[in-house]
Structures are given as structure tokens and as C-alpha cells.
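1. my questions are about this predicted structure, shown below with the sequence.
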Amino acid sequence: MREETQTSKVGQAIDAAKERGGAAFVGYLPVGFPDLPGSIAAAKELVAAGADVVEVGVPYSDPSMDGGVIQEATRMALEGGTRVADTFAMVEAIAGAGATPIVMTYFNLVFRYGIERFARDLASAGGAGLITPDLIPDHADEWLQVSDALGLDRVFLVAQSSREDRLRRVAQASRGFVYAASTMGVTGERASLDEKARDLVARTRAAGARRVCVGIGVTTPAHASNVASYADGVIVGSALIRPLMRGGLQGLRDMRTTAEGLALAAHGEEQ
């Protein structure tokens, strides 16, 4: 299985968090929201708050998986002139701040940029690899080859509807972790999480995945603590972006406070 044959930057970050007694805290922020300097500042605050891994979201004009908060943030980023190439500046800043950056993007953007060119620019900036929500391993031959050549992680998604053969295929093709969607539907904040996520993590591990992280709907420290009890990483997006919608230094401070609470919960530390 490819997972075992090459060093995984994301895997190392997740394993380090688990060795400390909890799960990894993975925070998502989009490039260019509220603008490029603002998104870089937010990412640095997220790292300072305890994020082990930062998902760098590339804004896309027609997102199929993103909920309202992320859609609004990416709309503002695109209207502000954010481009794919801006991703690498944010990746470099996160790596310099001491966390592991991984890019989350719809694959058409990578295809248009050039798969090998994107991968080389990502590696040069210190990025770990890609999360590709709309790409399945069956259609990822070129990305698998390029990521193997450059030692980049590739994270594919599974859902509660995924059959055992799909889970095995994703587990085999992924390096770093497998992204388990906690519930069916788009991303966003939720009052409660679907307990079927626990079963999905168990099924994905049984299919051969070394690490499984859970996202979609993780909103509160209680959610994070619950997910950390059975998954290797806790992924949060909308709950971090919403405070930034308030704008200015207060929005940045509020985001950091939110992130600190989530990080403590994911890491299994007292709040």
C-alpha cells in the first residue's frame, strides 16, 4: 500500500498529535478571505491557536461540497481578485509558522493550472499535498503518478454511502489520511453530529486506512472531543470562518479564541 512506502508530512503531524494523547486538530481557511494578507494572518493565528494541520482552501466559483459560510467567504475572495497562484504564498506562510499545510481544492483548478506544475509549486512552497473532494482514485492516474514522484500526500474522501470496495480503493490510494464525511450533505456548522461517523471510521480502518480524519459539521469543542475519541483528526472549517466574517482585529481574535477551544478539545486537554 502506497501509504507505507513514502514519508507523509500530514501523517507525521497527525501521529505527533496522537503521541501527545489526543487527535490532530485540522483547521480549514480559504485563500484570499477577507483578502490575501488577511487570510495569511488568519492562518498564522490558527497555527498559534494549536492547529496541527491547516487546510488551505482554493476558492472555486461553483463549489459542490461547501456550505453557506464557506461559499460566502470564497465568493468574497474571488471578487477580491484571488487567484490559484496565491495559494502558494499562504502555504509557505503556514509552513513557516510551524504547522503542516495541505491544500483542499476542486481538481479542475489543478488540471487547468497543470497537474505537474501545481504539484511542483506546492512542494516548493512547503505544502504536504492535496485533498480533492471531487476526485476519485479511479480517475486520478496522473495525480497518483505525480504525487508519488514528488512525495506529496493525497487525501480522498469517503462517506456513509461508500461501499466496502470503494473504502478499500480509497484507503489504498490515499497517503496522509482518509477524509471521512461525518454526515451526508455539504459542509457547515451543525448542532449535533451523526453518530454514524464512528462506524464509518471503523469501516474505513478495516478497509486498510492507516489514518482517518472526520470533517463536515464539527462546530463545538464538545463535537471535537467526541470525534477525537474515535478518529485520528478533527477537521473544522465553517466554525473558524464565521468569526472572521465580523472583520478586523476583533474577528481575528474571535477566530483564535474559537480555534483554541477546538484545539484543546481535539488534543484531549482540559479547557
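-> Received, thanks. Residues are numbered from 1 along each chain as shown.
2. rest of the way, CA atoms for contacts and neighbours
-> OK.
3. name the element Gly127 belongs to?
-> Per DSSP states H and E: Gly127 is located in neither a helix nor a strand.
4. what's around it, how many residues?
-> Gly127 sits with 27 neighbouring residues when counted by other CA atoms under 10 Å.
5. ok, and here's another one to check against it:
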Amino acid sequence: MTNILAAGAVERHLRARRDTGRALLMPYVTGGVTPGWTRYLTAFAEAGADAIEVGLPFSDPTLDGVTIQQASEAALARGASTRRILADLAEAGDVGVPLVASTYYNLVLHDGPEAFCAALRRAGVDGLIVPDLPVHEAGELTGVAAAAGVDLALLASPATPRPRLEEISRRSRGFVYAVSLMGTTGERAALAASAAELTTRIRSVTDRPVLLGFGISTPGQAREAGRHADGVVVGAAVMRRVLDGAGPDDLRAFLATLRRALDQE
């Protein structure tokens, strides 16, 4: 398929790593969840992350399960806001891999797409995920984000029909986020059976990196997901450990187990 917009920093980085045969790992952290939370970013990169998703907490996270909701509530209770989180990121500086912000469209609209995307870039953020933004309403933000140098990655689910999947794959930048199941984020006992079919369908219409998320919790699940997708997104399993008191060293060790599992593929 022909790309509507040229690849940005996230996509160039992920393509380069994927094309060496490397399975991609993108862990998630809720911005502002703990004091000194940006230390997790360095730990993630040291553990072998290829990109890092940073959640900008929102009071009504409709696609997030209990763990991410609790992390968002904890961050908001600490006074976290988009501005404070981006200020933290700017102060932290370059961690060596792209940062991809994720949040809901209300926060984008609060300041307006242009101001929002410009603020992301000033903070050193290279990508954006807006899970409640459907592709048929994404035209304005796609263009604004691209002009600001931000890759807007779109989501596809097992229920996405082929024509819509083609449009998502064409408009998405950075990667296509494959949602492994119909539901919310959260740890699960096994990788959803729908994951393999979805990633196969996406790969039939685009050569963009495909990252599989929702429910990937263990090294075994990461290894299985790596057989189908170009990489994995791991959120709830990370944030449960953070909420339980795990520090950067603990998360570095956990993500290293996922990295080793992916490297075995």
C-alpha cells in the first residue's frame, strides 16, 4: 500500500531494528505514577526496549483495564498533568529510544491538536497513540502530528474489516498497533487466539511494523506474539509491578526476561 505520509522518527527507528531480524519491545509506563518516574525510562531502554509508551493519564480511560486505571488514578492523585509529565520528559532528556505518548482525544482537544503536538515534540516525544480516535476522524490530527514530527499510530482490532484495515494501515505512522482481542488492557493467562489472524491480515496490507498489545504479560506470551507480529507492547504487567512497589531495577530485570524471550524467536 502507498503511504499517505512519509515515515517519521519512530517508524525509521523501528524499521531499522526490525530489518535486522530483531523482535521489537515497547513497554508502557504511566507518566507521573511515582516520584522520579522517569527513571523507569532509562531502565526500560537498558533492558532492551526499542521504544517506550508513556501514558498521559486521563480521568475516564475507556479502553484501559483495572491496572492501568489504577495507575492513572495514582498519577492524577499525585498532581500529574500533561504539562508536568512533558516537563519531566524534557528534563530527563534523550533515553536512547523513541518515546510514544498515549492518551485520549479529550486531552488532545484541550489545547488543540497543533499546540498539543508541538508540546510533545518540545518534550522529546516522537510518537502518539490516541485509542479512542477512529480512523475516519483522524485526518486532522494525522496531518498536524506529521507536521510537528510526531508519528500518529492507529489501532486495529480483530473486528476491523479489510477496507478499514487498509485505511488504518495506510494512515498510521510509526507502526500499526494490533489489539489482540476485543476488550480492555490487562494481564491474561494466554495470548488471545485472535492475535495471529489479526497480525496476518495487517501484514497482508502494509509493510509497516506491527506491534501486538493487550494482554501480553509473560515471556512465553511475548515469544508467541513475536512469531506473528514484529513486536509487542507490554503495559499492565509492567504497571502492576510498579503499583506493587517495584523500582526501576526490578522492572529492568522483568523486561530483560521479555527481551530474552523475544530474542529466542
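-> Cool, the structure landed. Quick caveat: nothing in here was measured; it's all calculated off a predicted structure.
6. trace Tyr40 of structure 2 over to structure 1, please.
-> Residue mapping for Tyr40 of structure 2 onto structure 1 gives Ala42, with TM-score structural alignment as the criterion.
7. and that match, that's in a strand?
-> No. With DSSP: H, G, I helix; E, B strand; the rest coil as the criterion, Ala42 of structure 1 is assigned helix and is not in a strand.
8. mind listing what the closest residue to it other than its chain neighbours touches?
-> Beyond its immediate neighbours in the sequence, the residue positioned closest to Ala42 of structure 1 (CA to CA, 6 or more residues apart in numbering) is Leu252, lying 6.4 Å away. Taking CA atoms under 8 Å, 6 or more residues apart in numbering as the criterion, Leu252 of structure 1 is in contact with 42, 45, 243-244.
9. want to throw those into CSV with neighbour count, secondary structure and distance to Ser161 of structure 1?
-> What follows is these, written out as CSV (neighbours: other CA atoms under 10 Å; DSSP: H, G, I helix; E, B strand; the rest coil; distance: CA to CA, whole Å):
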residue, neighbour count, secondary structure, distance to Ser161 of structure 1
Ala42, 25, helix, 34
Glu45, 21, helix, 36
Pro243, 18, helix, 32
Leu244, 24, helix, 33
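10. still contacting in structure 2, which of the residues you listed?
-> Contacts retained in structure 2 from the contacts of Leu252 of structure 1 (both residues aligned by TM-score structural alignment, their matches' CA atoms under 8 Å), given in the numbering of the listed structure: 42, 45.
11. among the contacts of Leu252 of structure 1, which one lies nearest to Asp232 of structure 1?
-> Glu45 (22.7 Å; CA to CA).
12. tell me the contacts of that closest one?
-> Glu45 of structure 1 makes contact with 252, 256 under the criterion CA under 8 Å, 6+ apart.
13. which single strand of structure 1 contains the most residues?
-> Among the segments of structure 1 that qualify as a strand by DSSP state E, the longest is strand 24-30.
14. ok, average deviation of it from structure 2?
-> On superposition with structure 2, the average gap between strand 24-30 of structure 1 and its aligned counterparts reaches 0.6 Å (mean CA distance after the TM-score superposition for structure 1).
15. helices and strands around that strand, which ones?
-> Contacts of strand 24-30 of structure 1 with other secondary structure elements, assessed using 3 or more CA pairs under 8 Å, 6 or more residues apart in numbering; DSSP states H and E, are made with helix 9-19, helix 36-48, strand 53-57, helix 68-79, strand 233-236, helix 238-244, helix 248-266.
16. so it corresponds to what in structure 2?
-> With TM-score structural alignment applied, strand 24-30 of structure 1 matches the range 24-30 in structure 2.
17. Leu258 of structure 2 reaches Ala222, doesn't it?
-> Yes. If you go by CA atoms under 8 Å, Leu258 of structure 2 and Ala222 touch, sitting 6.4 Å apart.
18. higher neighbour count, the two?
-> Neighbours of Leu258 of structure 2 and Ala222, each counted by other CA under 10 Å, are more numerous for Ala222; the result is 29 against 25.
19. quick one: the more buried one and Ala196 of structure 2, what's the gap?
-> In this view, Ala222 of structure 2 and Ala196 of structure 2 are 13 Å apart by CA to CA, to the nearest Å.
20. was I right about Ala261 of structure 2 contacting Glu224?
-> No. Applying CA under 8 Å as the test, Ala261 of structure 2 and Glu224 come out as separate, 9.0 Å apart.
21. what residue in structure 2 is paired with Thr7 of structure 1?
-> Alignment of Thr7 of structure 1 against structure 2 is given by TM-score structural alignment, with Ala7 as its counterpart.
22. just checking, that match is part of a helix?
-> No. Ala7 of structure 2 sits outside any helix when classified using three-state DSSP, being coil.
23. against Glu224 of structure 2, how distant is it?
-> The span separating Ala7 of structure 2 from Glu224 of structure 2 equals 28 Å under the rule CA to CA.
24. repeat that for Thr34 of structure 2.
-> In this structure, Thr34 of structure 2 and Glu224 of structure 2 are separated by 32 Å, where distance is defined by CA to CA.
25. equivalent analysis for Leu181 of structure 2, please.
-> Taking CA to CA as the measure, Leu181 of structure 2 falls 15 Å from Glu224 of structure 2.
26. need the contact partners of the match of strand 24-30 of structure 1.
-> 14, 17-18, 40, 44, 48-57, 68, 71-72, 75, 211, 230-236, 238-239, 255, 259, 262.
27. rerun that using 6 Å as the cut-off
-> 49-55, 231-235 (CA atoms under 6 Å, 6 or more residues apart in numbering).
28. ok, stretch 123-136 of structure 1 next?
-> Contacts of stretch 123-136 of structure 1 from elsewhere in the structure, counted by CA under 6 Å, 6+ apart, are 9, 88, 91-92, 95, 101-106, 152-156.
29. just among these, which is most surrounded?
-> For the contacts of stretch 123-136 of structure 1, neighbours were counted by other CA under 10 Å; the highest total belongs to Pro101, with 32 neighbours.
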